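Visitor: predicted model follows, preceded by the sequence.
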Amino acid sequence: METQKIGFRVDLSQANWFKSSRSGPNCDNCVEVAFVPGAIGVRDSKNPTGPALLFTPEEWDAFVGGAKDGEFDLH
């Protein structure tokens, strides 16, 4: 699967996808992440042949940092 983000293309056909270690073995609402050169892919674990979101390393770092800082917590 080749996916395109504005400005670059990424081949995800050989990507090594994984779920969070916090996902349970019977959890059916998970996302999977793949780190490939120049990008991070995110997809729905229930639909592995479906579309994937692409993020630059900088975008991914900003997202992870925000999650760690509680920016996305519901108040």
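Guide: Received it, and whenever you're ready, just let me know what you need. Residues are numbered from 1 along each chain as shown.

Visitor: going forward, measure contacts between C-alpha atoms and count neighbours the same way
Guide: Will do.

Visitor: the most centrally placed residue in the chain: which element?
Guide: Closest residue to the average C-alpha location of the chain: Val42 at 2.2 Å, with C-alpha atoms, centre = their mean. Here Val42 sits within strand 39-44, counting by DSSP states H and E.

Visitor: check it against this one:
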Amino acid sequence: MTEAQDDKVDAQVEDVKARKERERDELYALDISGVEWHCAPGTEKHEERVEIAYLPGGAVAMRSSLDPDTVLRYTEAEWRAFVLGARDGEFDLEPAPHNGGVSAE
């Protein structure tokens, strides 16, 4: 790769980083005090559970029912990648036969 090509790639990487930082800042600037929190069907209010809220632009907020003041926020692209990865077994504790995962022993 030439130096000019390297510079172009570096500029593109910096543009992506700046865009992602702006997206994150905008996401965390949102007032989410009135959002509706959802949890998995069949869970009770007193049970420990993960809760999510749908935000504008396809973004999602996530929190633990045990610590509702700590809220993580994900862009639509981040949430989509997580959900697809979870569906594919990327986060399974034990590797599923279909994903070729390696046990974390």
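Guide: Cool, got the structure. Bear in mind that the values here come from a model prediction, so they are computed numbers and not experimental data.

Visitor: if we can go back for a sec, what's the closest non-adjacent residue to the alignment partner in structure 2 of the residue nearest to the centre of structure 1?
Guide: Under the alignment by TM-score structural alignment, Val42 of structure 1 pairs with Met62 in structure 2. Nearest non-adjacent residue to Met62 of structure 2, counting by C-alpha to C-alpha, 6 or more residues apart in numbering: Ile52, 4.4 Å away.

Visitor: just checking, what packs against the strand ranked longest in structure 2?
Guide: Counting residues, the longest strand found in structure 2 (DSSP state E) is strand 67-74. Applying 3 or more C-alpha pairs under 8 Å, 6 or more residues apart in numbering; DSSP states H and E, one finds that strand 67-74 of structure 2 contacts helix 3-29, strand 60-64.

Visitor: quick one: neighbours of the residue nearest to Met62 of structure 2, just the number.
Guide: Burial of Ile52 of structure 2 is recorded as 20 neighbouring residues (other C-alpha atoms under 10 Å).

Visitor: measure the aligned partner of it in structure 1 to Glu2 of structure 1 for me?
Guide: Residue pairing (TM-score structural alignment): Ile52 of structure 2 is matched to Val33 of structure 1. Separation of Val33 of structure 1 from Glu2 of structure 1 (C-alpha to C-alpha, to the nearest Å): 15 Å.

Visitor: swap in Pro25 of structure 1?
Guide: Distance of Pro25 of structure 1 to Glu2 of structure 1, computed by C-alpha to C-alpha: 28 Å.

Visitor: count the residues that sit near Ser13 of structure 1.
Guide: 10.

Visitor: counterpart of it in structure 2?
Guide: Here Ser13 of structure 1 is matched to Ser33 in structure 2, going by TM-score structural alignment.
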